[in-house]
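Here's a sequence, model it:
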Amino acid sequence: MTDDRAKSRAEHPLPEEEVVGSDDFQEQSEAILLESDIREEEPEATEQSVLQHEDPEKIERRTSEEAAE
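Okay, here's the model as predicted:
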């Protein structure tokens, strides 16, 4: 993943991302793009296999209801 991709995505979040906000759009963008890249390389990737590529301490867990608040 390139820094330019994450920077561009952080500067232009999706409308639903803007509504719920983020403590750090840059970090959020990096995590979303990393997961996207992994799933593109491994279409059958599960959440568990994606997590193997990420730092579990950085992953924010919330339900769809919590995300909509």
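
alpha carbons only for contacts and neighbour counts from here, please
OK.

the helices in the protein, which residues?
3-11, 15-20, 25-41, 47-51, 64-68 (DSSP state H).

count of neighbours near the nearest residue to F25 once chain neighbours are set aside?
Leaving out its chain neighbours, the residue that sits closest to F25 by Cα to Cα, 6 or more residues apart in numbering is A10, at 5.0 Å. Applying other Cα atoms under 10 Å, we find 17 residues neighbouring A10.

Now the second one, please; I'll put the structures next to each other:
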Amino acid sequence: MTDDRISERAAELLPEERAAGSDDPRAQAAAILADSDDREFDPQPLEERASDETATTGEATR
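So this is what the prediction gives:
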């Protein structure tokens, strides 16, 4: 992760991120990019279900 990449991400916070505020936008950007990199290089497998494994009407879901 480069300083330029962190600076660009810190300068372009999403509206939700701006609304929440941040004491340290660079640290916030670094954390966001680190999480993004982790997900890119070690993606979690998708959960696949067959149609007979779905919730039916009236069945409680979490």
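
The residue nearest to F25 of the first structure and S29 touch, don't they?
Yes - using Cα atoms under 8 Å, A10 of the first structure is in contact with S29, at 5.6 Å.

Contact partners for the counterpart of S29 of the first structure in the second structure?
In the second structure, the residue matched to S29 of the first structure (TM-score structural alignment) is A29. A29 of the second structure makes contacts with 6-7, 9-10, as judged by Cα atoms under 8 Å, 6 or more residues apart in numbering.

let's go with 10 Å and repeat that
By Cα atoms under 10 Å, 6 or more residues apart in numbering, the contact set of A29 of the second structure is 5-13, 35.

Can you check those residues and name whichever has the most neighbours?
I6 (21 neighbours).
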